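Trainee: Coordinates for the following, if possible.
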Amino acid sequence: MATKAIKHFRLRELVRAPPPPPVLKSTPSSSSFDFAKFESLQPNPVAPESSTNNFPKRANPFISTKNPQTGRWSPPKYSLRQQADLIKKARSSGTLALLPPSPKTSAVRLAAISFAKAQPLAKKHQVQSDLETQVEISTKDSEERWTQPIEWVGQVKERTVPGAEIGNRLYAGKKRMFKGHKWERVAEKKALKRKMLMRDMGKRIQRYKQASGFSVLLPCIFARCTYSFCPIVLQEEATKPPQAIQDLGREASILDTMDGAFIALVFHASLFLPCTSSAHSCAVRKSQ
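Mentor: Below is the predicted model:
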């Protein structure tokens, strides 16, 4: 089955017409061009490479080709997936030399070399005998038409991937191998926040159970509304709050995101309990 696929590929490419010769660019007219300056800028002429063999020339279907008339590049006839499938079949049937050069063949040959090096000494003779049998089969099939040599036109540009030779292409050339999951990156902050909440959890629960929601919220809201309209009191009492109120405000900000809105409102309201006396004094001053 593998040999049959390679045979169909070769026959299909042999039937195709040979690639057209490259079109030479026309030189500019002598009236608008300085030939002396042009000759000084040109490099030394190099004789073009001419093949002495009489092999049929065919365009390499594994690489992109350029149309000499339009100057546009056409994609490869076979995709990388199809090339990989053909290379696998050629390796299993021992006809890898019959395929044209491809970006995939270099990686396959490197893998075959590394696999042969990894074989133990006891299996080397067996591998060598298998290679000899494959060579014999290929020489017998060379008499057929589909196994005749072909000159593939085109140059394969191999892409150099860092770390491909050692089998580590993912982390080659990177400062950090793995950035980690998100839960790993935020674990330290979450542990610190959890420690802050659990430090005084018993006192917080006891304080919440002793105070009713409406009995705390309604006076505090009224006092806050009255206190907000007293600029004289704001100027007199614009001092730094004590450490206990700062800690309570920090815990309330954490509770906003973790323990629910109702408990956070209770603790926010408890911050303004001292405001009732200030509101009363403000009202007395206004009456005077």
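
Trainee: From here on, just use CA atoms for contacts and neighbour counts.
Mentor: Fine.

Trainee: Helices of the chain, residue ranges please.
Mentor: With DSSP state H as the criterion, the chain has helices at 2-15, 35-41, 80-93, 103-118, 124-141, 182-185, 187-199, 201-210, 213-228, 231-236, 243-258, 261-270, 275-287.

Trainee: Quick check: which of the ones you listed is nearest to residue 151?
Mentor: Between residue 151 and the helices of the chain, the tightest spacing by C-alpha to C-alpha is seen for helix 2-15, at 10.8 Å.

Trainee: How far off centre is that closest one?
Mentor: Centroid displacement of helix 2-15 relative to its chain, using C-alpha atoms, centre = their mean, to the nearest Å, is 37 Å.

Trainee: now for the helices of the chain, which one comes closest to residue 172?
Mentor: Once the helices of the chain are compared by C-alpha to C-alpha, helix 103-118 is nearest, at 17.3 Å.

Trainee: Using neighbour counts, pick out the buried residues of that closest one.
Mentor: By neighbour count on 16 or more other C-alpha atoms under 10 Å, the buried set for helix 103-118 is 103, 105, 108.

Trainee: which among the residues you listed gets closest to residue 231?
Mentor: Closest to residue 231, out of all of the buried residues of helix 103-118 and judged by C-alpha to C-alpha, is residue 103, at 78.8 Å.

Trainee: Need the helices of the chain in CSV (columns: distance to residue 61).
Mentor: Output for these, formatted as CSV (distance: least, C-alpha to C-alpha, whole Å):
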stretch, distance to residue 61
helix 2-15, 8
helix 35-41, 36
helix 80-93, 10
helix 103-118, 12
helix 124-141, 22
helix 182-185, 46
helix 187-199, 53
helix 201-210, 73
helix 213-228, 79
helix 231-236, 84
helix 243-258, 61
helix 261-270, 67
helix 275-287, 85
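
Trainee: out of these, which comes closest to residue 58?
Mentor: helix 2-15 (7.3 Å).

Trainee: Give me the buried positions along the closest one.
Mentor: 2, 3, 6, 7, 10, 13, 14.

Trainee: Could I get the contacting residues of the nearest residue to residue 268 once chain neighbours are set aside?
Mentor: Spatially, and ignoring its direct neighbours in sequence, residue 268 is nearest to residue 252 (6.5 Å; C-alpha to C-alpha, 6 or more residues apart in numbering). Shown in contact with residue 252 (C-alpha atoms under 8 Å, 6 or more residues apart in numbering): 264, 267, 268.

Trainee: One more, so I can put them side by side:
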Amino acid sequence: MATRLITRFRTRELTAALQAHPTAAGLPVKAANPFVPHKNAATGRWAPPKYSRRRQAALVKAARASNALHLLPPGPKLGRAALEAAVAATPKSLRLKPSNKEATWARTTSWVGKLREKTVKGADVGNRLYAGRKRMFKGHRWQRTMPTRELRRKMVLKSMKSRVRRFKSVYRRRRPNPLGRAKVTAKGGKLPF
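Mentor: Alright, predicted model coming up:
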């Protein structure tokens, strides 16, 4: 299934390129990269990629499954460097080979179209979201205020023995003595109403 998906993709793209610009059998076919947007020379307007990101991801997944990554053009889902690394990692004996050398999908291809790859801070270490930020900008309020509360808690716990001792001494002084005389107020113990 995965192999058939890749061969159908290549056949469709290379047939269209060969119809537009026929070339000799030994020369590589120049085909527009269907994974990147193209600018129309006549109108000057940009046309979106022929394949959506979802379909590109499906093609890359199928190509990985059938060891046919070398047959795909570079795109946003599989950049040029990642494509070259994946091709180098796959031994030639495992790569998808055509049974018929004359098959359209098996022809060597040079993909035309510029792929703009973004460099994202922190992508190399696996932390893209908070790379270069001083503090966390997501989460609940209790999560955002947790570091300051932990610092305050740590400082209070350092002096906890003396705080407990001080509290107990004040509490003992304020506690009424059950054997002592009752305190008489200035008003003479009247009812409040």
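
Trainee: Which part of the second structure matches stretch 257-273 of the first structure?
Mentor: Counting by TM-score structural alignment, stretch 257-273 of the first structure pairs with no residue of the second structure.

Trainee: Any chance you could list what contacts that stretch?
Mentor: Under C-alpha under 8 Å, 6+ apart, the answer for stretch 257-273 of the first structure is 208, 213, 216-217, 220-221, 223-224, 245, 248-249, 252-253, 255-256.

Trainee: and if you look at stretch 100-107 of the second structure?
Mentor: By C-alpha under 8 Å, 6+ apart, stretch 100-107 of the second structure touches 7, 8, 10, 11, 14, 15, 28, 29, 97, 98.

Trainee: Can you tell me what residue 153 of the second structure aligns to in the first structure?
Mentor: Residue 153 of the second structure maps onto nothing in the first structure, by TM-score structural alignment.

Trainee: doesn't residue 153 of the second structure fall inside a helix?
Mentor: Yes. According to DSSP: H, G, I helix; E, B strand; the rest coil, residue 153 of the second structure belongs to a helix.

Trainee: any idea how far it lies from residue 64 of the second structure?
Mentor: 52 Å (C-alpha to C-alpha, to the nearest Å).

Trainee: Same check on residue 83 of the second structure?
Mentor: With C-alpha to C-alpha as the criterion, residue 83 of the second structure and residue 64 of the second structure are 11 Å apart.

Trainee: tell me the contacts of the residue most central in space within the second structure?
Mentor: Closest to where the C-alpha atoms of the second structure average out (C-alpha atoms, centre = their mean) is residue 128, at 6.7 Å. Contact partners of residue 128 of the second structure, counting by C-alpha under 8 Å, 6+ apart, are 120, 121, 122.

Trainee: what lines up against the last one once you look at the first structure?
Mentor: In other words, residue 122 of the second structure. Residue 122 of the second structure maps onto residue 163 in the first structure, by TM-score structural alignment.

Trainee: what's around that match, how many residues?
Mentor: When neighbours are defined as other C-alpha atoms under 10 Å, residue 163 of the first structure has 13 of them.

Trainee: again, but for residue 71 of the second structure
Mentor: Count around residue 71 of the second structure with other C-alpha under 10 Å applied: 21.

Trainee: wait, what's in contact with the aligned residue in the first structure for it?
Mentor: Residue 71 of the second structure maps onto residue 98 in the first structure, with residues paired by TM-score structural alignment. Residue 98 of the first structure makes contact with 10, 147, 149 under the criterion C-alpha under 8 Å, 6+ apart.

Trainee: circling back to that earlier point, for residue 153 and residue 64 of the second structure, indicate the residue with more neighbours.
Mentor: residue 64 (17 against 11).

Trainee: can you put the contacts of residue 252 of the first structure in JSON lines and add distance to residue 202 of the first structure?
Mentor: Listed next are the contacts of residue 252 of the first structure as JSON lines, based on distance: C-alpha to C-alpha, whole Å:
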{"residue": "264", "distance to residue 202 of the first structure": "16"}
{"residue": "267", "distance to residue 202 of the first structure": "15"}
{"residue": "268", "distance to residue 202 of the first structure": "19"}
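
Trainee: buried subset of those residues?
Mentor: Applying 16+ other C-alpha under 10 Å to these flags 264, 267, 268 as buried.

Trainee: do you know how far the first one is from residue 250 of the first structure?
Mentor: For residue 264 of the first structure, the distance to residue 250 of the first structure equals 11 Å [C-alpha to C-alpha].

Trainee: The second structure: which residue goes with residue 182 of the first structure?
Mentor: By TM-score structural alignment, residue 182 of the first structure lines up with residue 141.

Trainee: neighbours around its match, how many?
Mentor: Neighbours of residue 141 of the second structure (other C-alpha under 10 Å): 8.

Trainee: Residue 119 of the second structure now?
Mentor: 8.

Trainee: so how many other residues sit close to the residue opposite residue 29 of the second structure in the first structure once aligned?
Mentor: Using TM-score structural alignment, the partner of residue 29 of the second structure in the first structure is residue 56. Close neighbours of residue 56 of the first structure, defined as other C-alpha under 10 Å, add up to 13.

Trainee: Find the nearest non-adjacent residue to residue 56 of the first structure, please.
Mentor: The nearest residue in space to residue 56 of the first structure (C-alpha to C-alpha, 6+ apart) is residue 150, at 5.4 Å.

Trainee: so what's that neighbour up against?
Mentor: 55, 56, 57, 58.

Trainee: can I get those residues in CSV with distance to residue 128 of the first structure?
Mentor: Below are the contacts of residue 150 of the first structure laid out as CSV (distance: C-alpha to C-alpha, whole Å):
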residue, distance to residue 128 of the first structure
55, 30
56, 32
57, 33
58, 33
